[in-house]
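Student: Have a look; sequence and predicted model below, questions after that.
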Amino acid sequence: MLFQQIEQYFNNRETIGVQPGLDRVNKLLKYVNYPDKNLPIIHIAGTNGKGSTSQFIQSALLANNYKVGSFTSPSFYGIRGFIQINQQPVSESVFSHAFQKMLPAIEMLDKEENSPSNFEILTVLSFVCFEDNVDIAVVEAGMGGMLDTTNVISPILTIITTVSYDHTAFLGDTLVEIAEQKAGIIKPLIPMITGVSGAAYDIIEKKTEEMYSPLFVLDKDFTYESITMNRFIFNISKQQFHINLDMSGKHQHYNASIALYGLHLLREQGWQLTEEKIIEGVEQAKLPGRLEKIHNNPSIIVDGAHNLEGIHALVDAVKRQYSKSDHHILFAAFKDKDVENMINCLKENLSNVNVTTFDHVRAPSLEELELLDTNQPQLLVYDWKKYIDTAFEHKNECYYITGSLHFISLVRQYVKELQRNMLNDS
C-alpha cells in the first residue's frame, strides 16, 4: 500500500472516536510481538508542558549522539508527524513498512467489531517504527494517563509536568480526579519527577508510595530562578547552571528544569551524557506552536494555549514583551474546552482581542461563539484567513494567534503559503 493510500485509510477511520480501555492497544502490541518490550522509554503526562519538556529531553539526548524517537500529539506535519525520529517526522518508507506489519491485526479487530481508533493505531505504530531505529524514545500521554493509549509501556522514567483543568469530560471535574488519571502512568520502582503542588501532589505522592517509586520534586530536589524571559539558573546538589533558552516564556524555565532533572537521573542510570552537551541541547531546543514567531513584518507569533493555564502563560509573555495596546490577539479553541473563561482572561489582560473558529468537528460555530457569556461583547472574526491577509498589510504590528493546537497548525500552514506566494511574486 502506497503512503498516500495509507493516509486515506486513516482519513476514512476518523469517525472512530475515543474509547475507554487499553484492550485494543494490547491486542495490537501482541500481534506485532511487543516492539516496546526492549525499548527504553521516558513517559510524560501533564496538562501543560509535555511537549516542551519532551523537546528539551530529546534535544539533549541528540546532542549526546543518541538516536531518539518521540510520540507526540497533535501533529503539525500530517500523519507522520505524530511519530518522529531525531526530531523529524518518520520517513514514508518506515511508516509504510510498520503499517503493513500492523494491518492484519487492525482488520482482525475491525471484524470483531472492536475497531481501534487512529490514535490507538498510531501509538502502536510508533513502537514498531522505533524498534530497530532508535536508542531511546520519549512518549507523551495523549490525554490523562491511566487509560491513555500510551499507558501500556514499561518506562525507565516517568514525568508529570502540571495538573490543571482540561478534558474534564473524560478526566473528571476536580484537580484531584484529574491528578488520579495522570498518576496512572506511575509504575512500580520507576523514578517519577513532578513540579505539581497542592492536592494534586498529594495524589501523586500517595501513588508513588504504593508503587515504591522514587519521587523527585521541584523546589525540593531541584530549583530554578528566572532571570529574563529566556535566561534562568538551575540549581541541583549545590551546583548552579546558567541556562539561556531559545524558547521564550518563564513557564519554559519550569519545563526545562524538570527536563534537566530527568536528564540528571538518566546519567545516574548509566546513560552517557555530559553536562556540557546536556546544556547545549536544552538551550537549542525548539518547539513548533509555542510562542513561535512564524513571520516578520508584521510579527506573527503562534502559541497553542488551549486551556486556562496556557492562556495565563501567554498573557504573562505578551505583557513582558509589549505595552498595553501594540499587539493583536486572535483566539480559537475547541468548544469542549473552557472557552468562556479563556476569552475573559484574554480580554481582561490584553487589548485588541478577537475570537474566531475553524474547520473541525469539535470547533464551535460562529453562532455558538456569539452566545458565549463573556465579560465584553464578542469581537468575532468570520474568516481567520482574511484576518491574516489583512495583518500582512500592517508591517509594524504584532499579532499573536492562539488557542487549539489544531488551529495553530492551520495558521502555520496558511502563513507558509502566503510566504511562498510572496517569494514567487518577487
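Tutor: Yep, it's here.
Student: C-alpha only now, for contacts and for neighbours.
Tutor: Will do.
Student: Spell out, range by range, the helices that occur in the stretch 251-400 of the chain.
Tutor: Here the stretch 251-400 of the chain has its helices, by DSSP state H, counting those that start in this stretch, at 251-269, 275-284, 308-321, 339-349, 366-370, 384-391.
Student: Sort out which residues of the first one are buried, please.
Tutor: In this case it means helix 251-269. 251-266 (16 or more other CA atoms under 10 Å).
Student: Just name the closest of these to Asn244, please.
Tutor: His253 (9.5 Å; CA to CA).
Student: mind listing what's buried in stretch 303-312?
Tutor: Asp303, Gly304, Ala305, His306, Asn307, Leu308, Glu309, Gly310, Ile311, His312.
Student: And for stretch 122-134?
Tutor: Those buried within stretch 122-134 under the rule 16+ other CA under 10 Å are Leu122, Thr123, Val124, Leu125, Ser126, Phe127, Val128, Cys129, Phe130, Glu131, Val134.
Student: ok so, going back, could the buried residues of stretch 303-312 be laid out in CSV, adding distance to Asn341?
Tutor: What follows is the buried residues of stretch 303-312, written out as CSV (distance: CA to CA, whole Å):
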residue, distance to Asn341
Asp303, 17
Gly304, 16
Ala305, 13
His306, 11
Asn307, 9
Leu308, 7
Glu309, 11
Gly310, 12
Ile311, 10
His312, 11
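Student: Okay, one more to line up with it:
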Amino acid sequence: MTYDEAIEFLYGLRWFGAKLGLENPRRLAAWAGHPERQLRFIHVAGTNGKGSVCAFLESVYRRAGYRVGLFTSPHLVRFGERIQVNRQPIPESAVARLVARMQPRLRRFPPDQHPTFFEVVTVMALEYFVEQECEVVIWETGMGGRLDATNIVTPLAAVITNVQYDHQRWLGFTLREIATEKAGILKPGRPALTAADEPEALEVIRTTALRLGCPLRFVGSDAAQAAWLRSLSLPLPGEHQRRNAALAAETVRVLQHELPVSQTALETGLQEAFWPGRFQRLRLPGGGELVLDGAHNPAAMEALCRTLDEQYPGIRPVVVLGVMADKDLAGIARHVTRRAARVLCVPIPSERSADPDRLARACQEAAPDLPVRVYPSLAAAWEQVREERLVVVTGSLYLVGQALELLGSLGTPARDEKPLNTWTAPALSGQAPGV
C-alpha cells in the first residue's frame, strides 16, 4: 500500500461519522495485541488548553531524555501531526503499513458497527508508539473523555485542564454534565490533576476522584504566579498558558517516582515547548504581524482577547474570522468585536463551516458600528489584510491550518489532508462531530 492509498482509505472512514463509545477501539486494540497495555500514558482532557498542556509535557519529558509519544487532534496541515515521537511526525511509510495492517481487522465488523476514522487512528497510534519503544505517551482526548476512543488506556495520571461550554449537543448542556464526561478519564487509584475552577465542574471532578480513590491535585491561578514560573520566558503567551504550564509542571512533580525529571529539565522543557496555531506569531509581507490562534469557543476567544490586550496594548487588529456551524457564534462574536478594528468573515474548509453571512450578522449584532465584511475564502480576505499592522486569524484550528498552508509555514502536502479532520456522513443518534 502506498501513502496516497492509505490516506484515500482514511478519507473513506469519514463516512462512518465519529461515534462516542469504547467497544470498537477495545476490539481493535485486542486484535492488535493490546498495545495499550505496553505503554505508559498521561491522559489529558479538557475544554480548552489540553493541546498546550500536552505540548508542555512532551517538551519537558523529551528534554529529560525520555522517548516521548504524542497523540493529538486535529492536525493543522498534515495527518502525521497527530502521531509524533520526539516531535517527529509519523513517516508516510509507517502510515501506509499501519493502515494495511488495519484493513483485515475492519472487515470483521458488521457495516452498521464499522469503526470510525478516529477509532482507527487511535489504535494505529498505539501500535506505532509500541513499535517506537516510547517510554511515555502524552495522550490527548478527542472529545469529552468518558466515551472517547482514547479512554481505553489506564494512564499514570489523568489531567483535566478546564471545563467550559463546548460540544454541548454531545457532552451536555450544563457544566456538571460536561465535567462528568471529562472526569470519565480518571482511573481507580491513579493520580488526577485539574485546573478547572468552575465550582460545579470542580465538585464533579472531586466527587469522581473520591469515589475512585484517585489522589487529586487542584492547580489554581496562584500556581501560575509562582516565582520560579514567572521567571521563565514561556513560548506560549498569555496568563492562561502560564496556568497550563503550571498544570504540566505539577503533573511532572506528581509522577516523579515513575518518571524522574530534574528541575533544570522541567524549566528548559517548558521554555522550549512549541505548539503551532496557539497565539503563533508570524511576520507579514508589509512588516506587520500576524497572530494565528485556533480559539473555537467563547472561553478560548476571551483568553485570546486578554492575551492581545497584554501583548498589543492599544492596538486593535484586523480579525479574519471563520467558525464551525455548531459553535456559539454570538458568544464568539461578542469577544471578537470588543477587540477588533474590523472583521472579515470567511468560510472554513469543512462541510461543517458556519455560513460567513450568518457569522457576520452575529458580529454586527454584537457591535453595530464595527466594519464587518464577508469574503468567499481565506485567500480572498488575505489580499485585503496583508499590509495591515496587526492581523489575527482565528475561530477554528481548521482555519489556522489553512492559513499556515497558504503561507507555506508548515509546508504543503501533495494532497489536501485537512478534510480528514471532519466527518461527512449525516449525524446519527449517539454520534459526535468530527475531531
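Tutor: Received it, and whenever you're ready, just let me know what you need. Just so we're clear, the structure is a prediction, and the values are computed from it rather than from any experiment.
Student: follow-up on the earlier one: mind giving me CSV with the buried residues of stretch 122-134 of the first structure and columns for secondary structure?
Tutor: As requested, these are exported to CSV (DSSP: H, G, I helix; E, B strand; the rest coil):
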residue, secondary structure
Leu122, helix
Thr123, helix
Val124, helix
Leu125, helix
Ser126, helix
Phe127, helix
Val128, helix
Cys129, helix
Phe130, helix
Glu131, coil
Val134, coil
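Student: For Gln272 of the first structure, state which of those is nearest.
Tutor: Val134 (15.3 Å).
Student: ranges for the helices of the stretch 1-150 of the second structure?
Tutor: 3-13, 23-31, 50-63, 92-106, 117-131.
Student: hey, which of those is tucked in deepest?
Tutor: Highest mean neighbour count of those: helix 50-63, a mean of 26 (counted as mean count of other CA atoms under 10 Å).
Student: isn't Leu39 of the second structure right up against Tyr128?
Tutor: No. If you go by CA atoms under 8 Å, Leu39 of the second structure and Tyr128 don't touch, sitting 10.9 Å apart.
Student: which ones are touching the residue positioned nearest the centre of the first structure?
Tutor: Nearest to the geometric centre of the first structure sits Gly51, at 3.5 Å (CA atoms, centre = their mean). Applying CA atoms under 8 Å, 6 or more residues apart in numbering to Gly51 of the first structure gives the contacts Thr72, Glu140, Leu287.
Student: Let's see which of these end up in strands.
Tutor: Among the contacts of Gly51 of the first structure, DSSP state E puts Glu140 in strands.
Student: Show me just the buried residues among the contacts of Gly51 of the first structure.
Tutor: Thr72, Glu140, Leu287.
Student: Give the equivalent position in the second structure for the first one.
Tutor: This points to Thr72 of the first structure. Thr72 of the first structure maps onto Thr72 in the second structure when the alignment is built from TM-score structural alignment.
Student: cool, the last one as well?
Tutor: With TM-score structural alignment as the criterion, Leu287 of the first structure lines up with Trp275 in the second structure.
Student: Enumerate every residue touching its match.
Tutor: Counted by CA under 8 Å, 6+ apart, Trp275 of the second structure has contacts Gly51, Ser52, Ala55, Leu236.
Student: returning to that earlier point: wait, which of the helices of the stretch 251-400 of the first structure is closest to Phe358 of the first structure?
Tutor: helix 384-391 (7.7 Å).
Student: okay, that closest one sits on what stretch of the second structure?
Tutor: Counting by TM-score structural alignment, helix 384-391 of the first structure sits on residues 378-385 of the second structure.
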